[in-house]
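Engineer: no FASTA, just this:
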């Protein structure tokens, strides 16, 4: 069996940066970040390429330090109140080939001590994309319900994200699927414990969780007229 990708030292680094979220500490520990966080994450991404191709050849695993599947550790502090300069997690997004940013449909891996999970779907789609998804739910409600109520999907995933208070404009407030039409995010979250992340079988577990969401991802891609 292959060696684990992520080590206890990786989790220790993430806990430490949460306690010491400042440029001086990060500069002093940047080599540790390279060794226990970025290097194993890039190796994991590279190895996931073959797995993703089995699910869909249109989602990309790009093991690049900048501009690939590994999200930057540097936070964008320009517009929020939280001015901490660094993220305290590893974020990996395998986005659709047609996507240009985190708002594209994709498969996601989040590693943070005590808060690890696998994610699928699309976060904060723009208005045209949101309309397409809602329209497809209206037109193919049976397929939508089949995807989200599939036994294995429902066992492992919880639909999450923000929703409107009222039915979106142009949709009946008494529509039987109005709860889903109110969604502003179409993401599923599947929790994973820290020990699984540190296991040599972590990649297999991630792939298995991605497979469970196959029908859900197909529905979203079809709604957005994207190849799956």
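Structural biologist: Structure received. What you see is a predicted model; the values in this text were computed from it and never measured. Numbering: from 1, shown residues only.

Engineer: CA atoms for contacts and neighbours, from now on please.
Structural biologist: OK.

Engineer: show me the contacts for the residue in the chain sticking out farthest from the centre.
Structural biologist: Centroid-distance maximum for the chain: residue 174 at 31.3 Å, with Cα atoms, centre = their mean. By Cα atoms under 8 Å, 6 or more residues apart in numbering, residue 174 lies in contact with nothing.

Engineer: The spatially most central residue of the chain in helix, strand or coil?
Structural biologist: Central residue of the chain (Cα atoms, centre = their mean): residue 108, 2.5 Å from the mean position. Recorded secondary structure, residue 108: strand (DSSP: H, G, I helix; E, B strand; the rest coil).

Engineer: Presented hereafter is structure B, for comparison with structure A:
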């Protein structure tokens, strides 16, 4: 896998984010996309070894398209400047927690969990934490987890969520709008070799976090 091909293409796309340039460089895009697809394909069985809920589907089922939906956005740039894949049970549209790869020059990260979850799922996760906060804290305070994920990522409510008491000792754990995590990596991470081993090590250490969330989510979805 040649990650230079991906990073070089995305770097050039960032400063030439228009349809004319993209059309002229479509061959470069296809080569970069092919490298990323191969990476996801090789990653799937590695994750499957420690998380058997992951289905071995076509890599495309986990990868996000590079084309942006600009209909309701002030930013009219037609293309994303990253390659991304969300590896979760059933593919990228899954409601379940999974493993996320975001490759973007200068802004890459590995992560997962659930982002912008359905309100019923969010309420269920908060309820489980409320009923037994020690179990959740045991996961997120584990030293191997914190090595990569020092905090839960994303926006938080300013006060207690509806339906939960403000004086709950661990109320901060319930204020999260997302239960997502992210570990930033620089460009050299992709270029120094042993890439699968390094990515798998990060993802292994978030398995308990995902498993906790998915145990809760399955009670909501029933699937």
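Structural biologist: Received the coordinates, thanks. Treat the numbers as computed from the prediction; the structure is a model and nothing was measured.

Engineer: The residue nearest to the centre of the first structure matches what in the second structure?
Structural biologist: Matched to the second structure by TM-score structural alignment, residue 108 of the first structure sits across from residue 100.

Engineer: how about the helices of the first structure, start to end?
Structural biologist: For the first structure, the helices defined by DSSP state H occupy 8-19, 23-28, 30-33, 39-55, 127-139, 141-148, 151-156, 178-181, 194-197, 202-212, 214-223.

Engineer: now for those helices, which one comes closest to residue 165 of the first structure?
Structural biologist: helix 178-181 (9.5 Å; Cα to Cα).

Engineer: in the closest one, what counts as buried?
Structural biologist: Buried residues in helix 178-181 of the first structure, defined by neighbour count with 16 or more other Cα atoms under 10 Å: 178, 180, 181.

Engineer: What of stretch 74-88 of the first structure?
Structural biologist: 84, 86, 87, 88.

Engineer: Where does it end up in the second structure?
Structural biologist: So stretch 74-88 of the first structure sits over residues 67-81 in the second structure, by TM-score structural alignment.

Engineer: now swap in stretch 184-194 of the first structure and tell me
Structural biologist: Against the second structure, stretch 184-194 of the first structure falls on residues 177-187 (TM-score structural alignment).

Engineer: now swap in stretch 138-148 of the first structure and tell me
Structural biologist: Using TM-score structural alignment, the residues of the second structure aligned to stretch 138-148 of the first structure are 130-140.

Engineer: still on that earlier bit, go through the buried residues of helix 178-181 of the first structure and say which is closest to residue 205 of the first structure.
Structural biologist: Distances from residue 205 of the first structure to the buried residues of helix 178-181 of the first structure, taken by Cα to Cα, are shortest for residue 180, at 28.0 Å.

Engineer: how distant is the match of stretch 74-88 of the first structure from the center of its chain?
Structural biologist: 20 Å (Cα atoms, centre = their mean, to the nearest Å).

Engineer: Quote the end-to-end distance of that stretch.
Structural biologist: End-to-end span of stretch 67-81 of the second structure (Cα to Cα, to the nearest Å): 10 Å.

Engineer: which residues sit against that stretch?
Structural biologist: 10, 11, 13, 14, 17, 18, 19, 66, 104.

Engineer: Surely the match of residue 108 of the first structure touches residue 91?
Structural biologist: No: using Cα atoms under 8 Å, residue 100 of the second structure makes no contact with residue 91, being 11.2 Å away.

Engineer: who touches both of those two?
Structural biologist: Counting by Cα under 8 Å, 6+ apart, nothing touches both residue 100 of the second structure and residue 91.

Engineer: Give me the nearest residue to the aligned residue in the second structure for residue 159 of the first structure, chain neighbours excluded.
Structural biologist: Aligned against the second structure by TM-score structural alignment, residue 159 of the first structure finds its counterpart in residue 152. Spatially, and ignoring its direct neighbours in sequence, residue 152 of the second structure is nearest to residue 181 (5.1 Å; Cα to Cα, 6 or more residues apart in numbering).

Engineer: That neighbour: what's it in contact with?
Structural biologist: 111, 112, 113, 149, 151, 152, 153.

Engineer: And it, how far from residue 63 of the second structure?
Structural biologist: From residue 181 of the second structure to residue 63 of the second structure the distance is 19 Å (Cα to Cα).

Engineer: Around the aligned partner of residue 210 of the first structure in the second structure, how many other residues sit close by?
Structural biologist: Matched across to the second structure, residue 210 of the first structure falls on residue 203, judged by TM-score structural alignment. Applying other Cα atoms under 10 Å, we find 25 residues neighbouring residue 203 of the second structure.

Engineer: again with residue 127 of the second structure
Structural biologist: Residue 127 of the second structure, neighbours per other Cα under 10 Å, totals 16.

Engineer: Hmm, residue 185 of the second structure is touching residue 107, no?
Structural biologist: Yes: between residue 185 of the second structure and residue 107 there is a contact at 7.5 Å, judged by Cα under 8 Å.
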